[in-house]
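Chemist: Just to be clear, the model below is a prediction. Sequence and coordinates:
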Amino acid sequence: MINVRSREFAVPFLQRLIQVDTCNPPGNEHKLSVLLQDVLRETGIASSIKSVEQGRSNLEAVITGPGSRKLMFCGHLDTVSPWTTAAGRYPPHGAVIEGNRMYGRGTSDMKSGLAAMLLAAASLHQDGIRLAGDLIFLATAGEEVDSCGARLYADQSSLAVLDGIVIGEPTGSRVAVGHKGALWLRISLFGRSAHGSMPQLGLNAVEGMMEVISLLHRHALEWQEHDPVLGSSSLSVNKITGGVQTNVVPDHCTIDVDIRTVPPLQHGPLRREIEARLQEIQQLHPDYRYQVEQLLDRGVVYTDPAQRLITTALEIAARQGGAGDAILQVQGVPYYTDGSVLHDNGRLPVLIYGPGDHRLAHQPDEWVDIDDYLASIDFYRELAIRFLGTAEE
């Protein structure tokens, strides 16, 4: 079989992954699980597929070693929705190569990282390198929405046996030690409808929601925190729905709020503060009724840079990128990952490292640098060897 780390194998392999539509919703990740299982089988590695729901699944492969140490390589199978023809130049699932870039949905977020981790594991097996501990490759469904695959794995497996997790999200091939927490809230405001020509007889929920949005932004400034690695907390109102038609006073309006947190902010107290502020508004406008629904709750992920997993990653990055390069500085990433579900309540060290620029994620004409993708295969391979050791040692 051709060397799985070679450009001749690795680039067409990534193209195959991009060409499989796993946009979430609905996901349809099972198609990609089957493709990955076929490739693993060709390299002599057994794997198992676990159904998450109809048409959706996780894939897990374990390369066992005689020792007790266990390292997980984790990536997600799904992507966000494709861009429209008008928005982009390249087809979302075309995997078009131009220059040294591959274009397509998931090239950065994060099928390139997923492919690189699989090929790193396969190359170790192909070359007869026996690791001293277990290397676990986990491909999950649903990370882009609710981490349904990671949550299923956490419910059915023992995270306590792991010694570290590597998440292959895009970091520009730099070592990231964590990410912000994410709290998504849906706030609904209920008023009273009336004819548009007689607005005084109604209670306009859309206009009332303007006051709620203003309150949220004022409150965000009060509790804003900054972490030197993870960055600053933030609040953004990213979706609003309300109203029936132009001549009807709306009796209902809903907003979806995306809150990103850094220490020392905690989601429970923060949500209670927001609900208390809404109660204050309701006391001023007793005819309104509010409802707060939690859509997502992902905690902060942070790993001490002195942890062995991180120091090992920095040493490998130094050799790949040059001693004076900014690549040697640890960083945080602004997005959340499956690490927030799998880090065993903060016990496990989590390394976030992958090819691709996170700023390209969810954007039209998403792309990855092919050389960076190929270099990441070698990075993951070396990380597994150095963290787990080899059986001959």
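Modeler: Alright, I've got the coordinates. Numbering: from 1, shown residues only.
Chemist: C-alpha from now on. contacts and neighbour counts both.
Modeler: Will do.
Chemist: Where does the residue positioned nearest the centre of the chain sit: helix, strand or coil?
Modeler: Centroid check for the chain by CA atoms, centre = their mean gives Thr337 as the closest residue, at 3.4 Å. Put simply, Thr337 is coil when judged by DSSP: H, G, I helix; E, B strand; the rest coil.
Chemist: Now it: closest residue in space that isn't a chain neighbour?
Modeler: Leaving aside its chain neighbours, Thr337 sits nearest to Glu143 (7.2 Å; criterion: CA to CA, 6 or more residues apart in numbering).
Chemist: Would you check that the one you found makes contact with Val80?
Modeler: No. In this structure, Glu143 is not within contact of Val80 by CA atoms under 8 Å, at 9.6 Å.
Chemist: returning to that earlier point: state the distance from the residue nearest to the centre of the chain to Pro269.
Modeler: 23 Å (CA to CA, to the nearest Å).
Chemist: re earlier: what sits against the residue nearest to the centre of the chain?
Modeler: Contact analysis of Thr337 by CA atoms under 8 Å, 6 or more residues apart in numbering lists Glu143, Ile167, Glu169, His179.
Chemist: Among those, which one lies nearest to Arg260?
Modeler: His179 (9.5 Å; CA to CA).
Chemist: A further structure is provided below for comparison with the first:
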Amino acid sequence: MTTLELTADPIELTAALVDIPSVSGAEDALAGAVTEALRRQAPHLHVVRDGNVVLARTQGTRRRRVLLAGHLDTVPVADNLPSRREAERLYGCGTSDMKAGDAMIAHLAATVPDPACELTVLFYDCEEVEAERNGLTRIEREHPDWLHADLAILAEPTSGAVEAGCQGTLRVVVRTAGRRAHSARSWLGSNAVHAAGDVLDRLNRYQPRQVDIDGCVYREGLQAVRIAGGVAGNVVPDLCEITVNFRFAPDRSVAAATEHVRDVFEGLELTVTDSSPGALPGLDAPAAREFLAATGVDPVAKYGWTDVSRFAALGIPAINFGPGDPNLAHTRDEHVNVGRITRCTALLRDYLTRGAQ
């Protein structure tokens, strides 16, 4: 097992975490290394491993509890391991999404033995895949007390900004129907792929909203992400399926988002295949206000879905704050600016030691 030094510079710790591959579903080695390191280097924390979820927390009586969370898994490796350092950039799979954030959390867990608030640290698996495999799903079901907090900070990549709330997401399949025929006698059939042009026209005409919520502007988007149709090279197709993804502002519920998409595609067959609610900014919560005051970082809207939504559904204010760059997530040249690792770690340390008093 690789030995992690949590008290080392968090830049070096990021590289060490990256060099332990942890593609979704294969986080065992990394979860084991993190568990062992916390037990050895953070004796002030009660540490539990549940599958490939690592949980640790203080057990004092301070008036507020802050939860720091990060997922251990990455998307599949794309010839970008092991990590490598080039000037102010650290390259490697998961550097931005989100092992730089994990390193920040683990380093602070070990080096802040007496925080000003009660502290929970949570590293979890399978965030990059379907929700039912997400380690938080099991923890929420089997150990809900571990998720109780006055503020949850997810170290998702935000380039050092505070990204508040998150968008909801909805996927639907829109179907167009036709009638099969031999392509040499196409007038005897009706081409379902051609009929899909109506779907694409509606998408091209669509005007997405921009919504200001608590000073955070969320931009919606309705996009075709997949088209499937066709039978053979000499057959007029009788079915075409267009998968459409709607990223919606958190002032809409999933039901309202679904109704909106049905209105856009009125008259067409539509099936909802996946949905997750968004999360409102929640910046009026006392702990969130204290975090903003302690860090001096102005909040912006989170584009995309994160597990902030899960905490919001539990009534727990939650924000995204991490050193990684969301625009580099999942790319072959994924990297993180090492200066942001240092800066974000310092800001979060200041909050944990002074800002939550």
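Modeler: Here it is on my side, so go on. This one's a predicted model, so the numbers in the text were calculated from it and none came from an experiment.
Chemist: quick revisit: grab the two from the contacts of Thr337 of structure 1 that are most spread out in space.
Modeler: The most widely separated members of the contacts of Thr337 of structure 1, counting by CA to CA, are Glu143 and His179 (14.7 Å).
Chemist: more crowded one of the two?
Modeler: His179 (27 against 23; other CA atoms under 10 Å).
Chemist: relative to its centroid, which residue of structure 2 is most remote?
Modeler: The C-alpha centroid of structure 2 is most remote from Arg185, which lies 50.0 Å away (CA atoms, centre = their mean).
Chemist: coming back round to it: narrow the contacts of Thr337 of structure 1 to those in strands?
Modeler: Cross-referencing the contacts of Thr337 of structure 1 against strands under DSSP state E gives Ile167, His179.
Chemist: Columns distance to Thr241 of structure 1 on top of the contacts of Thr337 of structure 1, output as a markdown table?
Modeler: Shown next, in a markdown table, are the contacts of Thr337 of structure 1 (distance: CA to CA, whole Å):
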| residue | distance to Thr241 of structure 1 |
| --- | --- |
| Glu143 | 25 |
| Ile167 | 35 |
| Glu169 | 32 |
| His179 | 30 |
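Chemist: Going by distance to Glu366 of structure 1, which of the contacts of Thr337 of structure 1 wins?
Modeler: Checking the contacts of Thr337 of structure 1 one by one against Glu366 of structure 1 (CA to CA), the nearest turns out to be Glu169, at 14.0 Å.
Chemist: what's the matching residue for the closest one over in structure 2?
Modeler: Taking TM-score structural alignment, the alignment pairs Glu169 of structure 1 with Glu156 from structure 2.
Chemist: Gln245 of structure 1 too?
Modeler: Using TM-score structural alignment, Gln245 of structure 1 lines up with Ala232 in structure 2.
Chemist: repeat for His226 of structure 1
Modeler: Checking TM-score structural alignment: His226 of structure 1 goes with Val211.
Chemist: isn't that match right next to Tyr218, touching?
Modeler: Yes. Counting by CA under 8 Å, Val211 of structure 2 does reach Tyr218; the two are 5.2 Å apart.
Chemist: more crowded one of those two?
Modeler: Just comparing Val211 of structure 2 and Tyr218: by other CA under 10 Å the higher neighbour count belongs to Tyr218, 25 against 17.
Chemist: did I read that right, that one in a strand?
Modeler: Yes. Counting by three-state DSSP, Tyr218 of structure 2 falls inside a strand.
Chemist: shared neighbours, Val211 and Tyr218 of structure 2?
Modeler: Ala249.
Chemist: quick one on the thing from earlier: now check structure 2 for the residue matching the residue nearest to the centre of structure 1.
Modeler: Aligned partner of Thr337 of structure 1 by TM-score structural alignment: Thr306.
Chemist: and the gap between that match and Ala279 of structure 2?
Modeler: Using CA to CA, Thr306 of structure 2 is found at 9 Å from Ala279 of structure 2.
Chemist: any common contacting residues for these two?
Modeler: Cys166.
Chemist: Alright, that wraps it up for me.
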